[in-house]
Every structure is written in structure tokens, then in C-alpha cells.
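[1] Compute the structure for the input listed below.
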Amino acid sequence: MKPEEKDLGREGRSLKPETERAFANRVLLIRPQSFYSNPETLGSNSFQGEQSSGVDLSLIHYEFDSLHERLEQLGIGVELFESLKEAETPDAVFPNNWFSTHSSGHLILYPMFAPSRRRERREDIIQALQRRHGPYQILDLSAYESRAWFLEGTGSLVLDRRSRTGFCSLSARSSEELVKIFEQETGYSIFCFESLTAEARPVYHTNVMMSVGDTHALVCLDSISQPSQRKRLLEKLEEIGKSPLLIGLDQMESFCGNVLLLENGDAEKVWMASETAYRAFSKSQIQKLESEADLQFVSIPWIERLGGGSLRCMMAEIFPCSESPSPF
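    This is a model prediction of the structure:
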């Protein structure tokens, strides 16, 4: 079985460009019309809490709208959609898992672990992105769900687009077989490893234990039990010119790794974090992050507690097609 690739306007566009834009100045958000702790993902996400009673959707909307408003205040573009209530997609607020865009002119669709999350893939959103920022050529990897191979977008893959290097913590939601296919299709070099929570459970997504910025990379080395993998990860960061900013297991649990570096319309860089993460950073860590970019935080405790994801998961980076895209 091979991934489906649909030509939508630029013939012969390869998935292996020499360069890609490093940081997005526009993101896609999905405002949830239903939200609760997803029973299909609870077993594989130790960051996610069980739900004993219904949650007031107005609390979730307040948190979501706070992020939306902050991004617009910062001059970061927002593509805003609403989830489909009838589709029963409680994790739709985390759109970065089912697709990614690339300035080479490609949009990649990913195979999702939970059946409810597969319903998040929406043709209307894809077509809207095509009209506004395309035409994208689509690489559809979702068929690999039939083999129980999964790779959940920029949750599974933490990418340094400048060097075309990535990192993947293998888990039930991140299959090594799919990583190899991603490498073959895109030309990225992905370093795979295993990471564990304090309770010795696999970290469900790479982007909760590390984030790659311009000059720094946050990483929870304490979650990687194998010394050889820790050593190799640090070597990879040195190879791509990133200074490691180490976070502990307790900080990982507070979503200190689930942050994202963006740019505003004036190409000024901004770190986006949740208030939970910000409060867990040490003063010296904050100083290092602020030496690289403005550091902004938004309070989203209910989304974090019930969804098991934080601010980075809520933002899907949008990279418009280049005027003359390089082969990907």
C-alpha cells in the first residue's frame, strides 16, 4: 500500500526541497463545539485526566478565545474554524495532529490512532486552505491506519524545518514504519527514540517532551532512559545548531515542552506557552527563552486537564505555498 498523492495544480512538485520556511506566522485553530475527556485516547495519554462529570463548554470557549485573541493581538494570523458537533470529535481543538503544511507547497494528512480522531480530517478545511494558501499537493498517509501504523502530525514529529531534521518519540501513536515512509517521501532525517513519564508510561507525543526553536531546543532528557539515545539526541541538536534547554519530568508534566515558536507579521519571533508551563519554568529558563524571542502565555487549564494537550497542540502551523516552490 502506498500513500495517496493528489496533484492539485503544480505537476512534478517534489516533497524534498532544499529549504523550507522555519517558523510560521499563521496558525489554524478549531473552536470546539463539544469537549470532554476522550475515552478512546485515555489509555495512551497519561497527561489526560478522567472526567467525572460534564464540563461547562463556556469555560472551554473562554480559554480558546483567550488564545485566539492573544494571537491576533501579537500580529499572528489565525485561520479559524469550528468543530462539527454532530461528528463527536472531542479532540478537534488539537488540529496539529491530522495535517501539516509545508512551504514547498505540500499538505500532508496523517494516520490517527483513535477512530474519533480520524473524523477530524475535514475536506472543507482542506479546500479552504487550498483556496487561501495553495494550491497544495496532498500527500495522504491516512490509509496506513488499516495496518495499525500511526503518525500523528507535529505531535509525533518535532521538526526543525531549516535543517530538515526531526525527532520522534516512538509510542502507540507514533510508528517507526511511518517515520521511515515520512523520511522517504519528504527527505527529512528523523531521529527516533523512546521516552517515558515519571510513571514509566510511554510519552504519547514527542511535542510534550521537546520543542525546537531558533537557537534553543527544550527537551526532557530525564524521560529518555537509554543513555545512548540521550547522547545521540544531544549530538543531533548540536549538529543543527540548537542549544539544549533541559526540562525535568515534573516540568514536562506541566507542559513546558509543549510550546511553539512563531513569528508575527513583522517577522518578530514569539514563544507561545500555557500559563501552566510558564509557572513551571525557572527564572533562568525564562531568561534563556526571552533571549531568543518574546515569551507569551495563555491560561488553558481545563483544556490541558481533560484534553491532555496544551497550547502547542492547539495550533496547526500554516505555511503558504511559495511563489516558486522548491522540490520537497
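[2] Only C-alpha atoms from now on, for both contacts and neighbour counts.
    Will do.
[3] ok, Asp91 - contacts?
    Phe35, Asn38, Arg117, Gly307 (C-alpha atoms under 8 Å, 6 or more residues apart in numbering).
[4] Proceed likewise with the subsequent sequence, for comparison:
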Amino acid sequence: MITRDTASFLQAASATAPDFGPLTARAAFMVAPDGFRLAEQSAADNRYMAQADGFNAARASAQHRDLQRAISQVVPTVCFAGDPETPDALFPNNVFGTARVDGQARYVIGRMRHPVRQREAGRADIRGFFGDVLGYAPVDLSEQPHACELTGALVIDRARGLGFAGLSERCDEEGARLMHEAFGLRATLMFDLAPGEYHTNVVLAVLAGRAAVICPRGFADPSVLDAFDALYGPHAIRLAPGEHAAFAGNCIALSEDRVWMSAHAGRSLQPATRDAFVAAGFTVATVELDAIEAGGGSLRCCIGEVF
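    Just a heads-up that it's a prediction; the model follows:
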């Protein structure tokens, strides 16, 4: 089911068992920030982006390598070359995603809102990696008209097959429905993001199926937060505004015992928030990504997951 009705969603979601798939990805992929600079089209609806003079391409490239090196200690991590014609391509999880549906592996290609990002969907090397090397079947949403920026717009609980689709200019209701079907989910809740928010994964993360990290100000309707409390309490971790602004909500678990976020996000964490991660069974690991965050995304945005 896919719905805007929180009560109906909770009724269905509460009955799901954590047997949909593995809790975390078996590998990761990244795209190097070659030609990293301000993408003016993306800046039109991403308030987190810095001005043009705030971009440091060399520092972003070095930090990106540090990130790959760090997470490679946890999962195999492939990094594709960047393209100066696609300056936002270092955030590949918006364009390419993977899933296993009825035991069959597939890769999903999203439909980006802005033309500068739509170019990324045509990359033959990434398509070839998933299709020809890994043998995943394609589900190509890139040519239809509805914006659906994959795991930027759709946060997925991989354990139970649940989706949380934040609607904005980057994802409409039809786009959410297409992603729900493409990832083969059991139930998806749609909701409006607060004005000024562009992606769900900046304000919400689900960690290894047992915890949720929530930025309350990121949701237009506060009643949606009750769904996270019901599903993930006592490990529904609500972030303060300063933690939200520092990208602490843009985090990811690549194993069952560690949550990754940027060093800036880590420094923003209040003691109570750190205690909440510990109570949920996670240690916090960080990588310095201030140059990359100038591009309006943070650590989770840089990581595509291979399931």
C-alpha cells in the first residue's frame, strides 16, 4: 500500500516482520566530485548550498577520498569517475538505487528534477556496472515526467520493506508511487516536507531497521512524527534544530553497530543525542566533509547502496 493516511500506514506497517531483506547494504558505490562547483539549477531549491565562492574542489576531492577509505573498512566501496558537466554527481543515491524484489536483484534509475542532474541517469558505465557486471535487471524511471529522486526523496526501512516518501519539488505523488513499486516495498507513507526542505534523507534516516533519526522541523505536518515513534520507539531519535542544520539527519548505517555522519554533524550532537545512539546500539563514526557540504548534501548523500 502507498498512502498519505498515517493511521492506515501504521496499521499495515505494524504487521510487517523484519524479513524483507538485509538490514544494511552489502556494498557501496560513490561518484568522484570531479568538476565540483555550484550547480545553479540545483541551488534554486536547495537552501543548504553555499554560494559559488564557497566551493573548494580540491578539498572536496580529498575529503571524498577520505570518505571512501573510511567506509571501505566496513563494506566494499566502488568509486566511479566524475564528470565536470555533472557537478552534483557526487550525490549518486538520488539517481541510482538497488533492491531485491522476489529474490531478484534490480537497479533503479531515478528521474531528477533539474536537467543538470538528468544527465547523470544516462551514464553507460554505471548502468553497465549494475547490468552487465552484477547482472541486475534495470527499472528505468528516468524518461517519465514525474520527479522521483530515489533515496534522497524516499527513505527505506530495508528490514521491513517500508518507505517514507517526502513530497517536494524533487518528488511528487506519482513519483513516490513509481519508486514504491520499483523498490517492491510493502507499505509507503507519503507526507509533505516543510517549506525549504528538498530531500527526505536530510531530515530522516532509518538505521538497520531498528532506529530512526528525525529532524522534526523538516516535516510540514508534525503528526507524521507519531509514525516514527510508533514504529521505532524507544529508538526514535529527535534532533534539535542545530543538529538538523549541521546535517546530523543525513546519516547512514552500513553495519548493525555504527552510524556514519559528517564531522560537522558529529560535533553538533548534544550529549542526550549521543546517549540515544548508544542506547540504540550504535557508535558514531565521522569524516570531515565541510567542502562537500557546500554542495548542499552530506555523508549519506554521497553513498549509494548495493543490496
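[5] which of the contacts of Asp91 of the first structure also appear as contacts in the second structure?
    With both residues aligned by TM-score structural alignment, their matches' C-alpha atoms under 8 Å, the contacts of the contacts of Asp91 of the first structure that the second structure also has are Phe35, Asn38, Arg117, Gly307.
[6] Include neighbour count, distance to Val179 of the first structure and secondary structure when you put those residues into TSV, please.
    Below are those laid out as TSV (neighbours: other C-alpha atoms under 10 Å; distance: C-alpha to C-alpha, whole Å; DSSP: H, G, I helix; E, B strand; the rest coil):
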residue	neighbour count	distance to Val179 of the first structure	secondary structure
Phe35	25	30	coil
Asn38	23	26	coil
Arg117	23	20	helix
Gly307	26	25	helix
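[7] Pick out whichever of those residues sits closest to Leu233 of the first structure.
    Gly307 (28.3 Å; C-alpha to C-alpha).
[8] can you pull the contacts of Arg300 of the second structure?
    Per C-alpha under 8 Å, 6+ apart, neighbours of Arg300 of the second structure: Asn201, Asn250, Cys251, Ile252, Trp260, Met261.
[9] Out of those residues, who's the most crowded?
    Neighbour tally across the contacts of Arg300 of the second structure (other C-alpha atoms under 10 Å): the maximum, 29 neighbours, falls on Asn201.
[10] From the contacts of Arg300 of the second structure, pick the one nearest Leu269 of the second structure.
    Of all the contacts of Arg300 of the second structure, Leu269 of the second structure sits closest to Met261, with 10.7 Å by C-alpha to C-alpha.
[11] hang on, Glu79 of the first structure is in a helix, isn't it?
    No. Applying DSSP: H, G, I helix; E, B strand; the rest coil, one finds Glu79 of the first structure to be strand, outside a helix.
[12] surely it meets Val27?
    Yes. Contact criterion C-alpha atoms under 8 Å: Glu79 of the first structure and Val27 qualify, at 6.1 Å.
[13] can you pull out the helices in the second structure?
    All helices of the second structure, identified by DSSP state H, fall at 6-13, 40-43, 57-71, 115-118, 124-128, 150-153, 173-182, 225-232, 241-245, 263-268, 271-279, 290-293.
[14] possible to save these as TSV with distance to Pro84 of the second structure?
    Formatted as TSV, these follow (distance: least, C-alpha to C-alpha, whole Å):
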stretch	distance to Pro84 of the second structure
helix 6-13	42
helix 40-43	14
helix 57-71	11
helix 115-118	11
helix 124-128	16
helix 150-153	22
helix 173-182	28
helix 225-232	39
helix 241-245	28
helix 263-268	26
helix 271-279	38
helix 290-293	15
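[15] which of the ones you listed sits most buried?
    Stretch with highest mean neighbour count among the helices of the second structure: helix 150-153 (a mean of 29; mean count of other C-alpha atoms under 10 Å).
[16] what do we get in the second structure for Ala172 of the first structure?
    Matched by TM-score structural alignment, Ala172 of the first structure corresponds to Glu169 in the second structure.
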